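Peer 1: Okay, structure incoming, though there's no sequence with it:
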């Protein structure tokens, strides 16, 4: 395709504003309109002016034209098709600005184009990396505490076989973080490298723990006498267990902190034990008698400070 200098056709500078381009177009369109012009080449000049205007007043077309010259349409088509199965053939005739595939690939994909030439025809062979794939992986909270390896199965490959991968779960990984598996994404084109597989981590719901950031929370049921008199209770942790001392006169909802026992990290989280006082059911004679004894012997009014302001 012969190169046409659209800026020269409209008589404007290469840094002309959109207003300058419109003004030049309207002036030349009136001059060469076939219905009014007496120029012998009015019709062809009018078409030429309109073609130049159609390109330069469109921001995307103008950008492609400024970068690729005569091959701006081929570049746009290649971009729209992602360069899949795209071949360019040109003759590099005099005055024609060559289409630089390397520039296109570097700016759009970070890839390269290899060109083989023969005579007046050339064919481009593309090398660019494959796309990254994204998926999710659910792990147990305990996996984050100790680090482990999990096996995942992906969709079938081109041969109809399911892909199985061993994934290393790093210690201290958090929900929302990604584990990158290099080269496990979509294949590259030509000699381009494969993309990567990015696994977004989430935690399986746990029957005992809840997670807030790197802090972990456990609700611990305790008997009224354990809360009132104090006790030592074995508490399960995501990694091992601990004998926790419950202070005397602990109220329902009291929170006990185990510093640094949360999810590991450069700054590890904390582990919190929240006390939940569980009352025995008064469903036997002995239980009822015990409650009556409390009622008669304790000077206790649960509503003594009810509604008072501090």
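Peer 2: Sure thing, it's come through. Bear in mind that the values here come from a model prediction, so they are computed numbers and not experimental data. Numbers count the residues shown, from 1 in each chain.
Peer 1: When you work out contacts or count neighbours from here on, use the C-alpha atoms and nothing else.
Peer 2: Will do.
Peer 1: Let me know whether residue 134 touches residue 199 as I believe.
Peer 2: Yes. Residue 134 lies in contact with residue 199 (C-alpha atoms under 8 Å); the separation is 5.9 Å.
Peer 1: Who has more neighbours out of those two?
Peer 2: Taking neighbours as other C-alpha atoms under 10 Å, residue 134 and residue 199 compare with residue 199 leading, 19 against 13.
Peer 1: Tell me where the chain has helices.
Peer 2: Along the chain, the segments classed as helices by DSSP state H run 6-10, 18-32, 42-56, 59-68, 72-80, 101-108, 141-146, 224-229, 285-297.
Peer 1: Please tabulate those helices in JSON lines and include mean neighbour count and distance to residue 124 as additional columns.
Peer 2: Below are the helices of the chain laid out as JSON lines (neighbours: other C-alpha atoms under 10 Å; distance: least, C-alpha to C-alpha, whole Å):
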{"stretch": "helix 6-10", "mean neighbour count": "19", "distance to residue 124": "27"}
{"stretch": "helix 18-32", "mean neighbour count": "16", "distance to residue 124": "35"}
{"stretch": "helix 42-56", "mean neighbour count": "18", "distance to residue 124": "26"}
{"stretch": "helix 59-68", "mean neighbour count": "16", "distance to residue 124": "16"}
{"stretch": "helix 72-80", "mean neighbour count": "16", "distance to residue 124": "12"}
{"stretch": "helix 101-108", "mean neighbour count": "16", "distance to residue 124": "8"}
{"stretch": "helix 141-146", "mean neighbour count": "20", "distance to residue 124": "48"}
{"stretch": "helix 224-229", "mean neighbour count": "17", "distance to residue 124": "78"}
{"stretch": "helix 285-297", "mean neighbour count": "11", "distance to residue 124": "89"}
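Peer 1: Use this one as the comparison:
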């Protein structure tokens, strides 16, 4: 069979870093992908590029390949050393079949590849994701919560069953909606002695009576009186750290947004609290209140619909 120089296939030196190998692979894969390339040999080149990257992207596989020595040239007749196909039991995750790899590849990594094709190699369990609802205060201060989950496990007969497990989960301060907490090795069990996958707890916030989260920012709708909005005022505003004073500029309208820097969820930088004003009018439930509104209508002529031309 012919020796394949995987370094030459990717256009990198034998001393290339893993990052250089990755960049070279991405560039060539885009160039020769059969769905986009107009090169007559695009499919063959694409397979060769993938085979080379499958070996060189992993330090252990690359080291095994490099033990063949640097004296070989691409295209030369190659005879693998005795037992080469039974070398380290590597994992190949490209999803390819034996037809996607060359005879040269199989001669070096034969046992690992054949065991994958037969479905008997050690397989890592899949990662799992479960939603975890927490209070906004937990994300602000950090917390430890005890949770019980029904998780899969492999029974004595090889069948998949479920078992309840209890965890003390540390919720880091500053975690945001959609953020994930990793529980290593608590996912789907591995097969044939393979390691278990990881369990990810995806954070979602319970509805809060005051605040709406937006990333690390939090939003608050603040009711104000017409005179506070018209004349300006300093009012008490709730935050996750307790009430603070907020200055409302004169002439404010409903929908105006004011920012309290650093009053959101912690982080680098921390989030802010966005306060949106909502002007509420007092109810006219007494004759005195109705008379006051009549005087306002007379003394403060104002048409909020003037711009509608109606």
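Peer 2: Received the coordinates, thanks. These numbers come from a predicted model, not from an experiment.
Peer 1: Compare the helices of structure 1 and give me the one nearest residue 278 of structure 1.
Peer 2: Comparison of the helices of structure 1 against residue 278 of structure 1 by C-alpha to C-alpha identifies helix 224-229 as nearest, at 6.6 Å.
Peer 1: Superpose on structure 2 and give me the mean offset of the closest one.
Peer 2: Mean deviation of helix 224-229 of structure 1 relative to structure 2 after superposition (mean C-alpha distance after the TM-score superposition for structure 1): 2.0 Å.
Peer 1: which residues of structure 2 does that helix align to?
Peer 2: The alignment of helix 224-229 of structure 1 onto structure 2 (TM-score structural alignment) covers residues 226-231.
Peer 1: Determine how far that stretch lies from the middle of the whole chain.
Peer 2: Mean-position distance between stretch 226-231 of structure 2 and its chain equals 45 Å (C-alpha atoms, centre = their mean, to the nearest Å).
Peer 1: likewise stretch 141-151 of structure 2?
Peer 2: Chain-centre distance of stretch 141-151 of structure 2: 20 Å, with C-alpha atoms, centre = their mean.
Peer 1: Quick check: the gap between the corresponding residue of structure 2 for residue 293 of structure 1 and residue 284 of structure 2.
Peer 2: Per TM-score structural alignment, the equivalent position to residue 293 of structure 1 in structure 2 is residue 295. Relative to residue 284 of structure 2, residue 295 of structure 2 is positioned 13 Å away (C-alpha to C-alpha, to the nearest Å).
Peer 1: Would you mind measuring from the match of residue 293 of structure 1 to residue 301 of structure 2?
Peer 2: Taking C-alpha to C-alpha, one finds residue 295 of structure 2 at 10 Å from residue 301 of structure 2.
Peer 1: where do the strands sit along the stretch 151-300 of structure 1?
Peer 2: For the stretch 151-300 of structure 1, strands defined by DSSP state E, counting those that start in this stretch occupy the ranges 162-169, 178-181, 197-203, 209-212, 215-222, 231-236, 241-246, 255-258, 271-277.
Peer 1: re earlier: what about the match of residue 293 of structure 1, distance to residue 9 of structure 2?
Peer 2: Per C-alpha to C-alpha, residue 295 of structure 2 is found 87 Å from residue 9 of structure 2.
Peer 1: With residue 123 of structure 2 instead?
Peer 2: Distance from residue 123 of structure 2 to residue 9 of structure 2, by C-alpha to C-alpha: 30 Å.
Peer 1: can you check residue 170 of structure 2 too?
Peer 2: Separation of residue 170 of structure 2 from residue 9 of structure 2 (C-alpha to C-alpha): 47 Å.
Peer 1: what's the neighbour count on residue 151 of structure 1?
Peer 2: Counted with other C-alpha under 10 Å, the neighbours of residue 151 of structure 1 add up to 9.
Peer 1: same thing with residue 171 of structure 1?
Peer 2: 16.
Peer 1: Wait, it touches residue 140, no?
Peer 2: No. Residue 171 of structure 1 lies out of contact with residue 140 (C-alpha under 8 Å); the separation is 11.8 Å.
Peer 1: re earlier: identify all contacting residues around the match of helix 224-229 of structure 1.
Peer 2: Applying C-alpha atoms under 8 Å, 6 or more residues apart in numbering, the contact partners of stretch 226-231 of structure 2 are 248, 249, 250, 251, 252, 253, 279, 280, 281.
Peer 1: just stretch 144-160 of structure 1 next, same as before
Peer 2: 162-174, 238-239, 263-264.
Peer 1: Could you check that stretch and say which residues are buried?
Peer 2: 144, 145, 146 (16 or more other C-alpha atoms under 10 Å).
Peer 1: Quick one: map residue 179 of structure 2 onto structure 1.
Peer 2: Applying TM-score structural alignment, one finds that residue 179 of structure 2 aligns to residue 177 in structure 1.
Peer 1: cool, residue 214 of structure 2 as well?
Peer 2: Alignment note (TM-score structural alignment): residue 214 of structure 2 maps to residue 212 of structure 1.
Peer 1: Give me the neighbour count for that match.
Peer 2: 10.
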